[in-house]
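**Student:** This is the structure alone, sequence omitted:
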């Protein structure tokens, strides 16, 4: 990465700061559900980079709350012609936390939720109208602390490719898909310095078409790709 590349706040993080990823043929082959089930089940869990998590831990020190609140996001995968696609949303611009950013469907745990998986399933259905059931679960990634004070568990599930999306405009501006192979390219997701409150932190970021995917979402996708042992 070019050492001169540096972001000072969320407004300066844009597509032009990200170099094009190195192309590699093998991960770009179609990735089927069968392939992913085998690969994921045989791969050890990937831990998050402590240098990237440090931004969240430092943010917690400045807040009055002492414990992270549990939350979940859903990594929903739809298979089309033997290739898996990841469902992503663009958050509504009026939201308090991370407005306009690219994210997975998700949210905090409610008392009515049976467990963290129930949270991810419920949140996805509420935000985009897409359903999943436990028989189509692949598994979970390691929980991740965030700057907004949550401990987020990424849940992975397969969804019907013929889903009928119903977007909650209070939460989501748009829903789109990205082929899973895009995230598995060599150096597709890059780590970059990010200056906040006089401190420099590392973040992950990548671009896809006109979308900038960064922060927690990119960090989760990077961990997922690392667990698949393709980078």
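**Tutor:** It's in. A quick note: this is a predicted structure, and the numbers were derived from the prediction, not measured.

**Student:** Please count neighbours and contacts with C-alpha atoms only from this point.
**Tutor:** Will do.

**Student:** which of the residues in the lengthiest strand in the chain are buried?
**Tutor:** Identified as the longest strand of the chain according to DSSP state E is strand 69-80. Across strand 69-80, burial judged by 16 or more other C-alpha atoms under 10 Å covers 70, 71, 72, 73, 74, 75, 76, 77, 78, 79, 80.

**Student:** And the contacts of that strand?
**Tutor:** With C-alpha atoms under 8 Å, 6 or more residues apart in numbering as the test, strand 69-80 has contacts from 32-33, 84-87, 104-109, 116-117, 119-121, 123-124, 149-161.

**Student:** If any of these are buried, put those into a ChimeraX selection.
**Tutor:** In ChimeraX, this line selects whichever of those come out buried by 16+ other C-alpha under 10 Å:
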select :32,33,84,85,86,87,104,105,106,107,108,109,116,117,119,120,121,123,124,149,150,151,152,153,154,155,156,157,158,159
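
**Student:** let's bring in a second one:
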């Protein structure tokens, strides 16, 4: 199945904003609360299992990303990256650090930690893995395991300029409030695609969080809200 790439997602019409859904309470967004929820999850189902179809010339491949929750004094933040514009997959997009599983990796946690260190230079000594989210299937044929981790402050980053244009943090409370979740529809050549976005405004710049990254964050929301 061939899927049409969306190159300007911010221009796709917004069909709905989920302002009617409750935000995750502040007491459920602490490091301990999230650790406990992942250790003993409720009976829940991810809202998004994947992007639907995939490009016809790709074989499925394993991948893992780190969902790095930085423990700031003001509350947890999520560390994200903006990909460089020349990459074959997900060029210019907002992403979690991560990538393809390599033969030497001992499972998705090893992949997520290795890729995070290679891409942004975040040392493992600052990272404490606390769980995983359900596998997400991307349109580019990756089976992605999101690995959730707490990150102790005091780290420094060294970005791989070939893959990562910048790294930035977003308050987790912002992302776990559905009032900031927008549904989009994109139509071209008789093909309709739908996706979620969570645009984040920082100073004079907007970071358009969308697609697989937004979908995995929505799954985290469903886990934390417990429904």
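**Tutor:** Yes, it's here. Please read all numbers here as calculations on a predicted model, not as lab measurements.

**Student:** Compute the first-to-last residue distance for stretch 176-193 of the second structure.
**Tutor:** 24 Å (C-alpha to C-alpha, to the nearest Å).

**Student:** what's next to that stretch, contact-wise?
**Tutor:** Outside of stretch 176-193 of the second structure, the residues within contact range by C-alpha under 8 Å, 6+ apart are 4, 6, 9, 12-24, 174-175, 194-199, 217-218, 221.

**Student:** Just the buried ones from the residues you listed, in PyMOL syntax?
**Tutor:** Selection of buried members from those for PyMOL, criterion 16+ other C-alpha under 10 Å:
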select buried, resi 4+9+12+14+17+23+24+174+175+194+195+196+197+198+199+217+218+221
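
**Student:** Cross the contacts of stretch 176-193 of the second structure against strands and list the overlap.
**Tutor:** 14, 15, 16, 17, 194, 195, 196, 197.

**Student:** The first structure: which residue goes with the last one?
**Tutor:** Structural alignment (TM-score structural alignment) places residue 197 of the second structure against residue 205 in the first structure.

**Student:** ok, now which ones touch its match?
**Tutor:** Per C-alpha under 8 Å, 6+ apart, neighbours of residue 205 of the first structure: 18, 189, 190, 191, 192, 212, 213, 214, 215, 218, 219.

**Student:** farthest-separated two in the ones in strands among the contacts of stretch 176-193 of the second structure?
**Tutor:** 17 and 194 (13.4 Å; C-alpha to C-alpha).

**Student:** So residue 55 of the first structure lies in a helix, does it not?
**Tutor:** Yes: using DSSP: H, G, I helix; E, B strand; the rest coil, the assignment for residue 55 of the first structure is a helix.

**Student:** now, among the contacts of residue 205 of the first structure, which is nearest to residue 44 of the first structure?
**Tutor:** Using C-alpha to C-alpha, the contacts of residue 205 of the first structure come closest to residue 44 of the first structure at residue 219, 17.2 Å.

**Student:** is it fair to say that closest one lies in a helix?
**Tutor:** Yes: under three-state DSSP, residue 219 of the first structure sits within a helix.

**Student:** Could you find the closest non-adjacent residue to it?
**Tutor:** The shortest distance from residue 219 of the first structure to any non-neighbouring residue, by C-alpha to C-alpha, 6 or more residues apart in numbering, is to residue 204 (5.7 Å).

**Student:** my hunch is that residue 47 of the first structure is in a strand, does that hold up?
**Tutor:** No: with three-state DSSP as the criterion, residue 47 of the first structure is assigned coil and is not in a strand.

**Student:** where along the first structure do the helices fall?
**Tutor:** Here the first structure has its helices, by DSSP state H, at 33-41, 50-61, 116-128, 180-183, 215-227.

**Student:** Give me the mean deviation of the first one from the second structure.
**Tutor:** Spelled out, that is helix 33-41 of the first structure. Its match in the second structure and helix 33-41 of the first structure itself, once the structures are fitted together, sit a mean 2.1 Å apart by mean C-alpha distance after the TM-score superposition for the first structure.

**Student:** Could you do the last one as well?
**Tutor:** Helix 215-227 of the first structure, aligned to the second structure and superposed, deviates on average by 0.5 Å (mean C-alpha distance after the TM-score superposition for the first structure).

**Student:** Tell me, how many residues neighbour the counterpart of residue 219 of the second structure in the first structure?
**Tutor:** Correspondence of residue 219 of the second structure to the first structure, assessed by TM-score structural alignment: residue 223. Using other C-alpha atoms under 10 Å, residue 223 of the first structure has 18 neighbouring residues.

**Student:** Verify the contact between residue 223 of the first structure and residue 44 for me.
**Tutor:** No: at 11.2 Å, residue 223 of the first structure does not count as touching residue 44 under the criterion of C-alpha atoms under 8 Å.

**Student:** In the second structure, what range does the longest strand of the first structure match?
**Tutor:** Using TM-score structural alignment, strand 69-80 of the first structure corresponds to residues 61-72 of the second structure.

**Student:** With the first structure overlaid, report how far that stretch is off on average.
**Tutor:** Counting by mean C-alpha distance after the TM-score superposition for the first structure, stretch 61-72 of the second structure comes out at 0.5 Å.

**Student:** measure the aligned residue in the first structure for residue 130 of the second structure to residue 38 of the first structure for me?
**Tutor:** In the first structure, residue 130 of the second structure lines up with residue 138, judged by TM-score structural alignment. From residue 138 of the first structure across to residue 38 of the first structure, the span is 10 Å (C-alpha to C-alpha).

**Student:** Likewise for residue 98 of the first structure?
**Tutor:** From residue 98 of the first structure over to residue 38 of the first structure the distance is 34 Å, taken as C-alpha to C-alpha.

**Student:** Same check on residue 96 of the first structure?
**Tutor:** 39 Å.
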